[in-house]
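In: Mind looking at a prediction? Sequence and model below.
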Amino acid sequence: MFPNQITAKTLVIIMALGSLASCKEQPKANIDFLSLSEQEKRNPEYALAAMEVEEGLNLELFASEPMVTNPTNMAIDAKGRIWVCEAKNYRLFANPDNTYDDSGDRILILEDTNGDGKADTSKVFYQGEDINAALGIAVLGNKVIVSVSPKVFIFTDENGDDLPDSKEILFQGIEGVDHDHGVHAFVFGPDGRLYFNFGNNGKQLLDKNGEVVLDMHGQEIVGNGQHYREGMAFRMNMDGTNLEVLGHNFRNPYEIAIDSYGGLWQSDNDDDGNRGTRINYVMEYGNYGYRDLLSGASWRERRTGWHNDIPKRHWHLNDPGTVPNLLQTGSGSPCGILVYEDKMLPQKFQNQPIHAEPGHNVVRAYIIGESEAGYTAKIENLVKSKDDWFRPDDVTTAPDGSLFISDWYDGGVGGHKAEDIARGRIYRLSTGSDYKVADIDPKTEEGAVKGLLSGNMDLFYQSWQKLHSMGEAAQPFLTELREKGGIAKARALWLGLHIPTKSNDYIELALLDEDPKFRMQGIRMARFKGKESLEKYLSLLENDKSPQVRREAAIALRFIGTEAAAELWANLAVQHNTGDRWYLEALGIGADKFPELYFKAWRNKVGENWKSEAGKEIVWRIRAKESVPMLVSLIKDQTVLPTKLASYFRALDFKDHPNKDNYLMEMLGWNHPLKSQIQAYAIGQMDAKFVYSSPKHIKMVKEVLPKIEGTPEWIMAIKNLELKNQNEALFRVLANGSNTDIGKEAANLLLNNNGATLIDTFLHSQEPESSKIAVLERLNGISNPTAVALLKENIGSQDLGHALTRKMIETLGNTGAGQEELYQMLKEDRLAEDYKTTAVLKLMTSWNNEIRTNAPKFLSSQEDGALDISKLVELRGNASHGKEVYSTYCSSCHMAAGNGIEFGPELSDIGNKLSKQFLYSNIIYPSAGINFGFEGYSFRMNDGKTYTGYILSRTEDEITIKMMGGTQKTLELQDISEQESLEQSLMTEGLAHIMPEEDLVDLVAYLETLKVAREEQ
């Protein structure tokens, strides 16, 4: 037994707890839920009253508090027992009101012993601090795999007493400790391998000895951009060997789901508030675009040709080499997902992904359709709740085919904060109330044949292992299963692949099947077998009538790199249809390891026909050197559409060619209908060393600059080439430009070039006040000492009027250096009473503890005493007035319904995501629940300057941060002397204590109205 094994006495079945659960008042489904008080809504007996359930299905409350609390993930064993990871100790440092349990979190086994559909017994399988806030559990026979960053454990119960006899480390070193973006659950696939994923805070995999894990191709599993970025999806053998990265550059995929044919599906969460949540079909080895693939930059950082729509811009979908999304669902907090391959639920849900979406209080299915080489999806709800505390975070199939749903049950959806640690629920969705598990023994041949068809992972796993162990003796049973068709046939083919003497026969059976699903499976089976015969197998399908089959064939060529493989790839490429992005990206994935060889084979095959629309797309995507002059010729084409130009230039970023800069320089002199646009894109991409290597180059660039003034590329050129003497133009763009982001960048450059006098003259001119305020808006977050001095001097003079002075105080308070000056003005009583509230609101966001703590003391109206959230939630506010309160207190840092500044998380859908109680909690205690990606940092520079903000991106040489006011700043690592992580939120701490209670209630009422309809894109 290992050191923190808890005693057998603790692990006995808690019959008293079971009795409590069975005798308590049963859930009431015929109650008007919305008429209940906020406290009544929290009671388990009213849980079903809030539910809207798909017709023909029955929802029962299987278990609730106190039997289970804070469930994060589930597994169901072959006996039908529910294994639950609890997270009572979830991020307690951010939830100071919750009590730490030093016994650690638990893995529970819940059981319904009398078949009435309700748990009546509970036992503890394991408890310990080493599994605090585990996010994944898989039960596979006597093995239990628990995912809890920084480790993945394998517990083994050798004697079947529901106590672990050993605990081994499978992986460690995974970052994201006590964090939602770490490692998630493991899944057993029909091919006999394990699948899992981690979010963008996982960063790496180390083995049990602390060594960096190498994938089967010898590449380190580290998300530093050398091979892989951000979140990843993995596949490996049961013993951890032959690990593959199946996809990377996700943000936070909570789970991965695999269907019986080998298709992979998962969800992914956006940066909070940007309505970019998505569902992915995981095209193997693809890049999924959370960060810039080349630089690792945030999606917020400007790039050529980005999408105007932020949800699409978010995933770099304009970049060659980004796999398209199956579906974008708008806002949300996607969690557990599976492919339902059982029979109890209605037919429309069978063989479809089913997903827990706590952000919208719903469990839903994605009904998949085909679209050329890709897919479409339509949402169908199974369970939707009126209770905004219903937070379904996992779905699991039981041996009888019913669907179990775990409910975190909280005012929020994780994301660093728990409103409550005393509640949690498990539901069962079925066609009846009784829960009877069929008596199937997977250790027998007959039982294994039946169990292999189950949607329950453990029963399927045990059955798979039994048939696998039989070798050739299993063939009669596999033949019987193949004749059934569907998933029975698919699973039998996978098992046949594992019979060494028969594997080729089973591969050919699949490849020659009339159904394209089996032909795709056959390609995956052939890849499993190895590269030796792969070209022979793929030659059978290179002209397949199904673009989805050809998609899989293209991907399968990725690691071969022979002349024959290049010919196969070329044959697949000539069958590409214009606009089929799925097929195009499959071709790219297949060619990325050998782009020169594969592209040359295609070029030889198509000849001058490469200029077809489909051929142009292949030139755009494939990263062969030969494609660069071809892409240049497409740009030079006199009939090229303006919408294509940005896309072509963006593609050049991903291509390497010794003459690329010369090509760009030549473009400056072209006589072309789109000359100005071409010049702008070309000059924005030029390398500084190349430009300054020749006086002729410098002269050409300077001649073009005035013609592209105010464009993003103009800004990029001034930055990259460090051009001086552009102050007059920079001020024109600052004062008159239509693009706010470009105006801010121009302001920063102007101040760095000693152009503050132009701004000061303008502020004291006869120009309209609205124009001056617009200029001040663009100075937000700029911590240049000249800007700080300019603002301080004008605030002190008080000769610019009330509105301008107030705006200057807000602007000054958006930087660390400015806050220090503003605080000094408060201390020296150099601010009029009318301006003190504005100043204090800004200073309460300071990273400096003295400033943050003492600033409110300068308000005579400050009130002491704690706010009672339980009383506040029962009050009804005025949303119309709340909108005005929002403009006063919140809009300088948040966007909502198009109003405000994009610094903190966007609030346009906050009413969907957070309950009323959670809204109050986040306003009153903002540091308790800082959204991931918005953690604050202070950077002290070698020259003494200090910058405060959150990190947008990090490269080997620099960090880009976003500061108060929405301004971005790039800091060279060599110039940073100290970096400090801030414990408090960048949001105003104590805001609720300086506004009247009526304003607070009205503000929450307004925030509750901020709900964006789901977007299917």
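Out: Sure, I can see it. Owing to the predicted nature of the structure, the values given are computational and were not obtained by experimental measurement.
In: alpha carbons only for contacts and neighbour counts from here, please
Out: Noted.
In: Tell me where the stretch 801-950 of the chain has helices.
Out: 802-812, 816-827, 833-843, 849-854, 869-872, 879-889, 910-913, 916-924 (DSSP state H, counting those that start in this stretch).
In: And these: which comes nearest residue 596?
Out: When these are compared by C-alpha to C-alpha, helix 910-913 sits nearest residue 596, at 47.9 Å.
In: ok, residue 845 - contacts?
Out: 852, 985, 986, 987, 988, 989 (C-alpha atoms under 8 Å, 6 or more residues apart in numbering).
In: what's the answer for residue 945, then?
Out: residue 817.
In: quick one: residue 486 from residue 403, how far?
Out: 21 Å (C-alpha to C-alpha, to the nearest Å).
In: again with residue 164
Out: 27 Å.
In: burial of the nearest residue to residue 1001 once chain neighbours are set aside, as a residue count?
Out: Setting aside the residues directly before and after it, residue 1001 is nearest to residue 877 in space (C-alpha to C-alpha, 6 or more residues apart in numbering), at 5.2 Å. When neighbours are counted by other C-alpha atoms under 10 Å, residue 877 registers 19.
In: Pull the number of nearby residues for the closest residue to residue 69 other than its chain neighbours.
Out: Closest residue to residue 69 apart from its sequence neighbours, by C-alpha to C-alpha, 6+ apart: residue 424 at 4.2 Å. Neighbour count of residue 424, defined by other C-alpha under 10 Å: 26.
In: want to compare, so here's the second one:
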Amino acid sequence: MPNNLLKLSTTPFQKAFFGMTILVVLLFTISCKKEVQEAPFSLGEKYYSDSTQLYLPDDLEATLWAESPQFFNPTNMDVDIKGRIWVTEALNYRLFRNDPEKFKHHEEGDRVVILEDTDGDGKANTSKVFVQDSDLTAPLGISVIGNKVIVSSGPSVIIYTDENGDDKPDNKEVFLTGFGGFDHDHGLHAVVAGPDGKYYFNAGNAGPHIVTDKSGWTLRSGSLYNGGSPHMRDNEPGMVSDDGKMWVGGIALRINPDGTGMKVLGHNFRNSYELALDSYGNLWQNDNDDDGNKGVRVSWLMEGGNMGYFNPDGSRKWQADRRPGQSTVRAHWHQDDPGVIPMGDSTGAGSPTGLTFYESDLMGEKYRGTLLAGEAGRNVILAYKPETMGAGFNLKRHNLITSLREEEVEEAKSRATDEDKSKWFRPSDVVVGTDGAIYVADWYDGMVGGHRMIDSTGYGRIYRITPKGKNLPKPEIDLSTTQGQIQALLNPAVNVRNAGFALLAEKGEEALDAVKEILKDENPYHKARAIWLLANMGSEGMAAVESQLDADNPNIRLTAFRALRQTASDFLPYARQLSTDSSPAVRREVAVALRDMPQNDVEEILVALASQHEGEDRYYVEALGLAMDGKEEAIFPVLQQELGADPLTWKPGYADLVWRLHPNQAIESLKERALSPELSAAERQQAIAALGFIHDQEAVNAMQEIAASELMGAKDRALWWLRYRRNNEWNAFAMEIPELEANISPQIQEDMLELKSILENNTVPKQEKIKAAKTMAADRIGGQMLLALAEKEALSEDLMAEVSGVIFQNPEQATRVLAGDYFTHPSKPAPLSVSEITALEGDPAKGKLVYQGKCATCHRIGDEGRNIGPDLSMIGAKLDQEGLLDAITNPSAGVAFGYEMWLITLKDGTVASGFLQADGPIVVLEGMQNEVYNIKAEDIASRERFSRSIMPEPVELDMNEADVAHLTAYLTELNSE
């Protein structure tokens, strides 16, 4: 798509951040009418004028619609029926890491602000505070649905009701509470009204989420995740909800507007910032990866689907489950495990934010059906036109709006200075207005993500995107008339549609003919909205929906089935009718609808659906797996009789299905396939993998037989599965395999244990204790033991002082850094001068040498370096020079999620440290040398998670100002995959 450079000269209320200093100046020049309810800033803060470059298609243009001080730090937006933009602010964002003395914040709590363009000139000219509440700490979601303003601010979904329309809340209700992730990016996100009139929302993996709806149904969702905030509760893998299912990690939910009927729609993602629904009822989301793994994704969410971040019970991270030869991205999302939905589009490195689905024709027909996804880490709004592919979707990506045009990346590298703010465009949300325009909120900062900020003024702005040269007037909608309600239903703004939906559904037969007319609309999304509504309008409305089961467009047939499934007393006749539909997507929808139905009622339909699977469609086989969830053992003999009596002649589609279901009854058939030289290596390995997911002694026995064979490829793969499963699901089963090397050797630690016993013995003379402590402080294992003792306050002041003189020379870098939490460095050099660094001109070639000498021991760039800390191959695309400088000079200000260091002490006194990869009967740590420690949970005496980053400050690596300037210049250039 061709691009057009748009240069926006902003008003003097724009911020900049030069080095680490805020100039003490008061300068305000107001060039347009702005109605603000508070003084813009206190003395000591200033905005600087600069210009912003945005690149977008030739047929579109952007204008600056609003900016600070009309609002600050925008996290999320919504649009009301008057066309006003509502914004949640996050000035009080992570103040435990961001100095409240330095950063603008609100002592009274964060706010919800209403912005409006009252004179139709394309810019907001009024700003008012709807609510400021101490219960709002960095809220991440807002929805305006009728007179209800729904704000998501962990741990609660809060509803403020404006009964009299004066733009002030008259009532406040805690709608739902118990979500994890207070003041945390991985917490609770925005609510959105679906085309069915129900509410949809999600929460990230900063659980546990223990939430009871208003009918008494309780969600319990936990996982291994436990980092990023001092407010985090202990997460717990393996919890079971009231539906009897185990939901883990990030979670997507639906609930009735009255707070009853909460239902899980998908789980096991890391942190989807927001859900978007199209009018067919499809759910779209994005998801962030573990920093540095280039696995950010934009996905379609199949109902009930497992998105694959953790293992099924949430006790293991992807690193603990990675198989030989797996790419990082496939391992990261468990893409080769049965029961996991395809990841969608892998977008590389980044920080995904808000998203929406554009269904209007007002921007031009080519934009109808476009998924828009904010990507703050890469300074871009991504665009997709999802294409049906089998039972799923193909997502082809292009940049719609960005501050860095692709062909100018090299130029952007060369001009990345303190004065250049091209990477400060951080789109936090994107919404569609009632006028059909696209509105983009810009957080505007040199940093992005759940760590810290650079901008201290809380500056933010909103852009309005419209067709070039075309006026998009704000419509006047009269909800007192049927026509006005129809107009609301067909409006481009997603939550505005709900007002029309609710009022028309309430009218019932009175509005039936007007709604049926929409079925003639050329816009298929409008037709879909009518279908959802008609299903709620009595028997005649239901009949109209039934007629759409034969529509030419499979999306309409699919929508009709979804609507009837929700409203009909018995939807199985419709399921039978569509079980042989020509569209795999329609059949997929039938399959997921059968998940919790008794087998006797749906067996015929299940067999019909399974018989049409020919292979090469992961979405379809996963839908079949969901349909047969809990029925695997009972349905397998039926499937075997109909589709696969001879294991060696299974068709690809059936082999895929058995791999997905992996019932115990299939063990012998899978073993036969694994040992058959008549099958291809891929077919044999698929059978071996299926056995690896069967938790039964017979599966272990079969795997041992395969490992004892001489069949090329099968033996080694089976041996890997035995060794791998020994440390998790097969731990309790009997097996005989070559022993793994001991991960923690008491022999290696024996000397240190003897010295530790001296420290703990009150009868030992002081000088002998000092000698033992100094010896331990100079040893890799001994240093870790001293950290454990210091954490328990088990060392006297004298010993602490003596250890301080030695431990900062410990051979283990992590020990040297973490010692700073307990011991006093006797001669730590003064911090580097940030102002001096910024005054220097860095040389990227010299910076590469600095990386190789100082950073490659922990960080990888391309094929160089080690995978201990985050991969830096794309860091220049995420942070500008100032952000990089802050990350290098203040490493502990923001520890990357998942890179928190743990220290485990066993009951026998031995210790191990590393990154926690699994927490179950076997606890898995990955150590600083990439060694893996497999520790029985029953052997652990204590465990400690450190909040300090193990990345040293530059002075601790003997780096000077010039080294940091060169390194920053080099890292700024790293923009390619």
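Out: That came in fine, so what should we check first? In this text, all values refer to a predicted model and were calculated from it rather than measured experimentally.
In: sorry, back to before: when residue 486 and residue 403 of structure 1 are compared, which one has more neighbours?
Out: residue 403 (22 against 16).
In: In structure 2, what residue corresponds to that one?
Out: Aligned by TM-score structural alignment, residue 403 of structure 1 pairs with residue 438 of structure 2.
In: separation between its match and residue 352 of structure 2?
Out: Applying C-alpha to C-alpha to residue 438 of structure 2 and residue 352 of structure 2 gives a distance of 18 Å.
In: How about residue 401 of structure 2?
Out: Residue 401 of structure 2 is 14 Å from residue 352 of structure 2, by C-alpha to C-alpha.
In: Those two: who's more crowded?
Out: residue 352 (33 against 26).
In: Correct me if wrong: that one contacts residue 295.
Out: No. Using C-alpha atoms under 8 Å, residue 352 of structure 2 makes no contact with residue 295, being 11.2 Å away.
In: how about the counterpart of residue 855 of structure 2 in structure 1, what does it touch?
Out: Residue 855 of structure 2 maps onto residue 890 in structure 1 when the alignment is built from TM-score structural alignment. For residue 890 of structure 1, the contact set (C-alpha under 8 Å, 6+ apart) comprises residue 900.
In: longest strand anywhere in structure 1?
Out: Longest strand in structure 1, counting residues (DSSP state E): strand 374-385.
In: Give me the range in structure 2 that that one lines up against.
Out: Taking TM-score structural alignment, strand 374-385 of structure 1 hits residues 392-403 over in structure 2.
In: sorry, back to before: could you list which residues are in contact with the residue nearest to residue 1001 of structure 1?
Out: Contacts of residue 877 of structure 1 by C-alpha under 8 Å, 6+ apart are 998, 1001, 1002, 1003, 1004, 1005.
In: picking that back up, any residues in contact with both of residue 352 and residue 295 of structure 2?
Out: residue 288.
In: Leaving out chain neighbours, which residue sits closest to residue 332 of structure 2?
Out: According to C-alpha to C-alpha, 6+ apart, the nearest residue to residue 332 of structure 2 is residue 318 (5.2 Å).
In: residues contacting the counterpart of the one you found in structure 1?
Out: Using TM-score structural alignment, the equivalent of residue 318 of structure 2 in structure 1 is residue 299. Applying C-alpha under 8 Å, 6+ apart, we find residue 299 of structure 1 in contact with 290, 291, 292, 313, 314, 315, 316.
In: again with residue 193 of structure 1
Out: 235, 236, 237, 238.
In: Which of the residues you listed are conserved in structure 2?
Out: Retained in structure 2: 235, 236, 237, 238, out of the contacts of residue 193 of structure 1 (criterion both residues aligned by TM-score structural alignment, their matches' C-alpha atoms under 8 Å).
In: My reading is that the first one lies in a strand. Confirm?
Out: It refers to residue 235 of structure 1. Yes. Judged by DSSP: H, G, I helix; E, B strand; the rest coil, residue 235 of structure 1 forms part of a strand.
In: My guess is it contacts residue 247. True?
Out: No. The criterion here is C-alpha under 8 Å, and residue 235 of structure 1 misses it with residue 247 at 10.1 Å.
In: quick one: which of the contacts of residue 193 of structure 1 is most hemmed in?
Out: residue 235 leads these on contacts (other C-alpha under 10 Å) with 22 neighbours.
In: Tell me the residue in structure 2 aligned with that one.
Out: Counting by TM-score structural alignment, the partner of residue 235 of structure 1 is residue 254.
In: and its match, what does it touch?
Out: 198, 199, 200, 201, 261, 262, 263, 264, 265.
In: And for the second one, nearest residue in space, chain neighbours not counted?
Out: It stands for residue 199 of structure 2. Residue 199 of structure 2 sits nearest to residue 193 (C-alpha to C-alpha, 6+ apart), 4.6 Å away.
In: can you tell me how far the one you found sits from residue 369 of structure 2?
Out: For residue 193 of structure 2 relative to residue 369 of structure 2 (C-alpha to C-alpha), the value is 18 Å.
In: Comparing the two, which residue is more hemmed in?
Out: Legend: neighbour count by other C-alpha under 10 Å for residue 193 of structure 2 and residue 369, higher for residue 193 (25 against 21).
In: Counting neighbours, what do you get for residue 815 of structure 2?
Out: With other C-alpha under 10 Å as criterion, residue 815 of structure 2 counts 25.
In: Isn't it up against residue 785?
Out: No. The criterion here is C-alpha under 8 Å, and residue 815 of structure 2 misses it with residue 785 at 10.0 Å.
In: circling back to that earlier point, next, the angle from the following helix or strand past the longest strand of structure 1 to strand 374-385.
Out: Tracing the chain C-terminally past strand 374-385 of structure 1 and defining elements by DSSP states H and E, one meets strand 392-397 next. Strand 392-397 of structure 1 and strand 374-385 are oriented at 110 degrees to each other (axes from the mean of the first three to the mean of the last three C-alpha atoms, to 10 degrees).
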